[in-house]
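1. sequence below, structure please.
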Amino acid sequence: MFYWIMKHIVVGPVLLAIFRPWIVGLEKIPANGPVILASNHLSFIDSIFLPLVVDRPVVFLAKSEYFTGRGLKGWATKLFFQATGQLPIDRSGGKASEASLNTGLRVLSEGRILGIYPEGTRSPDAKLYRGRTGVARMVLESGAPVVPVAMIGTAEVMPIGTRLPKVRRIGIVIGDPLDFSRFHGLESDRFVLRSVTDELVYELRELSGQEYVDVYASSVKERRASEAR
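-> You can find the predicted model right below:
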């Protein structure tokens, strides 16, 4: 109920009126049952606007630190992430990936929509980067349909490192659901996982028109941070 109130009465109408997102293919998202929305990741606000335009609640996995801050800022941050339907996940330690996978599978087992970013992190320069195979494991183990989604223009509205967004229109392009049932039972095969991931990222490139770079976005960020020291 809290999520519904914040989305439909408090947060949603204001943001939609200000940024006026245009949407293509919304009808391609199944009306019921588990669904994976796999999106490119250009900006912090991707996790805000995608749930706002989808009729059903969309769950994203967010860093647990966003839910444990103290004081007024910590309370406001926790409230905001709860309002946008995000769940806390501990991404520290060696078992972080397994914890994320299990939490995502639980969301899907409940017949809900899970939003994920195959690149694993925001793009540092609006290009599309190599996908992480964890998304493929989730797709194959859950058996849920996966729908590719391209966020358009969110990097210009709120680039990495900025605190306040610029008021500009953004776009959301939703592709046809992808069927990976031919790989059923092969979720432990690393070559299959890479194939599924690459096929999904290829669809994102087609929808978004982004330039593709065959390295991990996290590696680019680490290299740039090292060079800046």
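
2. going forward, measure contacts between C-alpha atoms and count neighbours the same way
-> Fine.

3. state the distance from residue 20 to residue 42.
-> As judged by C-alpha to C-alpha, to the nearest Å, residue 20 and residue 42 stand 18 Å apart.

4. which of the two has more residues huddled nearby?
-> The neighbour count for residue 20 versus residue 42, taken as other C-alpha atoms under 10 Å, is higher for residue 42 (27 against 14).

5. who's in contact with the more buried one?
-> Taking C-alpha atoms under 8 Å, 6 or more residues apart in numbering, we find residue 42 in contact with 122-124, 126, 151, 154-155, 159.

6. residue 66 now?
-> Residue 66 neighbours (C-alpha under 8 Å, 6+ apart): 74, 77-78, 81, 88.

7. can you lay out those as CSV showing distance to residue 4 and neighbour count?
-> Below are the contacts of residue 66 laid out as CSV (distance: C-alpha to C-alpha, whole Å; neighbours: other C-alpha atoms under 10 Å):
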residue, distance to residue 4, neighbour count
74, 22, 15
77, 18, 17
78, 16, 20
81, 13, 19
88, 19, 19
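
8. let's see this one next to it:
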Amino acid sequence: MRDILYPPVIGLAKTAFKVLDLKFQLTGTEHVPRSGGAVLALNHISYVDFVIGGFGAQPSKRLVRFMAKEVLFRNRYSGPLMRGMHHIPVDRGAGAGSYREALRYLKEGEIVGVFPEATISRSFELKEFKSGTIRMAAAAGVPVIPMVLWGTQRMMTKDHPRDFSRHQRVSITVGEPITVTRADDATEATEHLHKTMSGLLDTTIRDYHEQPPGAWWLPASYGGGAPTPEEAERLDQEELRRRAERPKN
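-> Alright, predicted model coming up:
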């Protein structure tokens, strides 16, 4: 796939990382294959996870085609960038087309990035996974590469002001490829992926340079002030209800 826009965007992002003096802890990035199709499965804790997740594939010199909300492709600012970098728009009301496009990319040897939780986790722990990640990989005959991000929530996430102050730390942990086939039970394979990424997330949090008690960006189960998964679910439902009540244009 010909990429004119993606490389300079990566260059700008790397420049921004240097200006912000972001401190990266990269672990297991050798598991991102240097060639061939793969589904990159990431946890979702921040609005900048697309950028940071793509950076985690850079040691293997790979570009990631992310599946993202269709509204981003209609935005006057982000739309040209998303289309130019060949990301995949997801219309939740008509997801079959997005699925077919992702399969085509995978069979052409691309890496497709997905967030199995489908939305940002307010608790910063893993939410329930959708099975589409596993089904897609099985249908395309490619592995699933689990990736965990940590620290990105401190920069830009739900319910908190943006903070792009300098010297922040971000961890990227990549697990070993997971092979799935059409013969595998999608529910069981999804549970296995969830368990694998939960383990990676636990290790990544514990290895992070700080865990201040009560910190808003630290999960409640680690002594932080983030909502519990149950509280986060209630907040998610309230958000959905507010969206539904908005007048349609």
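
9. TM-score of the superposed pair?
-> The TM-score (TM-score structural alignment, normalised by the length of the first structure) is 0.80; 212 aligned residues with a C-alpha RMSD of 2.9 Å.

10. filter the contacts of residue 42 of the first structure down to the buried ones and hand me the ChimeraX line.
-> The following ChimeraX line selects those of the contacts of residue 42 of the first structure that are buried, judged by 16 or more other C-alpha atoms under 10 Å:
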select :122,123,124,126,151,154,155,159
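
11. show me the longest helix that occurs in the second structure.
-> Ranked by number of residues, the top helix in the second structure under DSSP state H is helix 186-207.

12. pretty sure residue 136 of the first structure contacts residue 193?
-> Yes. In this structure, residue 136 of the first structure is within contact of residue 193 by C-alpha atoms under 8 Å, at 5.4 Å.

13. neighbour count: the two, which is higher?
-> Between residue 136 of the first structure and residue 193, counting by other C-alpha under 10 Å, residue 136 is the more crowded of the two (25 against 22).

14. check contacts around the more buried one.
-> With the criterion set at C-alpha under 8 Å, 6+ apart, residue 136 of the first structure makes contact with 187, 193-194, 196-197.

15. again, only using 7 Å
-> Applying C-alpha atoms under 7 Å, 6 or more residues apart in numbering, we find residue 136 of the first structure in contact with 193, 196-197.

16. show me what it aligns to in the second structure.
-> Matched by TM-score structural alignment, residue 136 of the first structure corresponds to residue 134 in the second structure.

17. distance check, that match against residue 206 of the second structure.
-> For residue 134 of the second structure, the distance to residue 206 of the second structure - C-alpha to C-alpha - is 28 Å.

18. can you check residue 12 of the second structure too?
-> Distance, residue 12 of the second structure to residue 206 of the second structure, by C-alpha to C-alpha: 31 Å.

19. buried ones in stretch 90-103 of the first structure, by neighbour count?
-> Neighbour-count burial for stretch 90-103 of the first structure flags 91, 100-101, 103 (criterion: 16+ other C-alpha under 10 Å).

20. where's it relative to the chain centroid, distance-wise?
-> Remark: stretch 90-103 of the first structure is offset 16 Å from the chain centroid, using C-alpha atoms, centre = their mean, to the nearest Å.

21. measure that stretch end to end?
-> Start-to-end span of stretch 90-103 of the first structure (C-alpha to C-alpha) is 10 Å.

22. ditto for stretch 170-179 of the first structure
-> End-to-end distance for stretch 170-179 of the first structure: 28 Å, by C-alpha to C-alpha.

23. so which residues of the first structure form strands?
-> 22-24, 35-39, 58-63, 86-89, 113-116, 128-129, 146-152, 171-174, 212-213 (DSSP state E).

24. and the angle for the third one with strand 35-39?
-> Orientation of strand 58-63 of the first structure against strand 35-39 (axes from the mean of the first three to the mean of the last three C-alpha atoms, to 10 degrees) gives an angle of 60 degrees.

25. what range in the second structure does strand 58-63 of the first structure sit on?
-> Aligned by TM-score structural alignment, strand 58-63 of the first structure falls on residues 64-69 of the second structure.

26. from the buried residues of stretch 90-103 of the first structure, which land in helices?
-> Counted as lying in helices by DSSP H, out of those, are 100-101, 103.

27. adding distance to residue 118 of the first structure, write the residues you listed out as JSON lines.
-> Shown next, in JSON lines, are those (distance: C-alpha to C-alpha, whole Å):
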{"residue": "100", "distance to residue 118 of the first structure": "13"}
{"residue": "101", "distance to residue 118 of the first structure": "13"}
{"residue": "103", "distance to residue 118 of the first structure": "16"}
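
28. which one of the residues you listed is nearest residue 164 of the first structure?
-> Residue 164 of the first structure lies nearest to residue 100 out of these, by C-alpha to C-alpha, at 28.7 Å.

29. who are the contact partners of the equivalent of the closest one over in the second structure?
-> For residue 100 of the first structure, the aligned residue in the second structure is residue 98 (criterion: TM-score structural alignment). The contact partners of residue 98 of the second structure, by C-alpha under 7 Å, 6+ apart, come to 88-90.

30. overlap between those residues and the first structure?
-> Counting by both residues aligned by TM-score structural alignment, their matches' C-alpha atoms under 7 Å, the first structure reproduces these contacts from the contacts of residue 98 of the second structure: residue 89.

31. reformat the contacts of residue 98 of the second structure as a markdown table; add distance to residue 243 of the second structure.
-> Output for these, formatted as a markdown table (distance: C-alpha to C-alpha, whole Å):
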| residue | distance to residue 243 of the second structure |
| --- | --- |
| 88 | 24 |
| 89 | 20 |
| 90 | 18 |
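
32. skipping adjacent residues, who's closest to residue 128 of the first structure in space?
-> Nearest non-adjacent residue to residue 128 of the first structure, counting by C-alpha to C-alpha, 6 or more residues apart in numbering: residue 212, 4.7 Å away.

33. you'd agree that neighbour is up against residue 123?
-> No. At 10.9 Å, residue 212 of the first structure does not count as touching residue 123 under the criterion of C-alpha atoms under 7 Å.

34. and the gap between the spatially most central residue of the second structure and residue 145 of the second structure?
-> Closest to where the C-alpha atoms of the second structure average out (C-alpha atoms, centre = their mean) is residue 42, at 3.8 Å. Separation of residue 42 of the second structure from residue 145 of the second structure (C-alpha to C-alpha): 9 Å.
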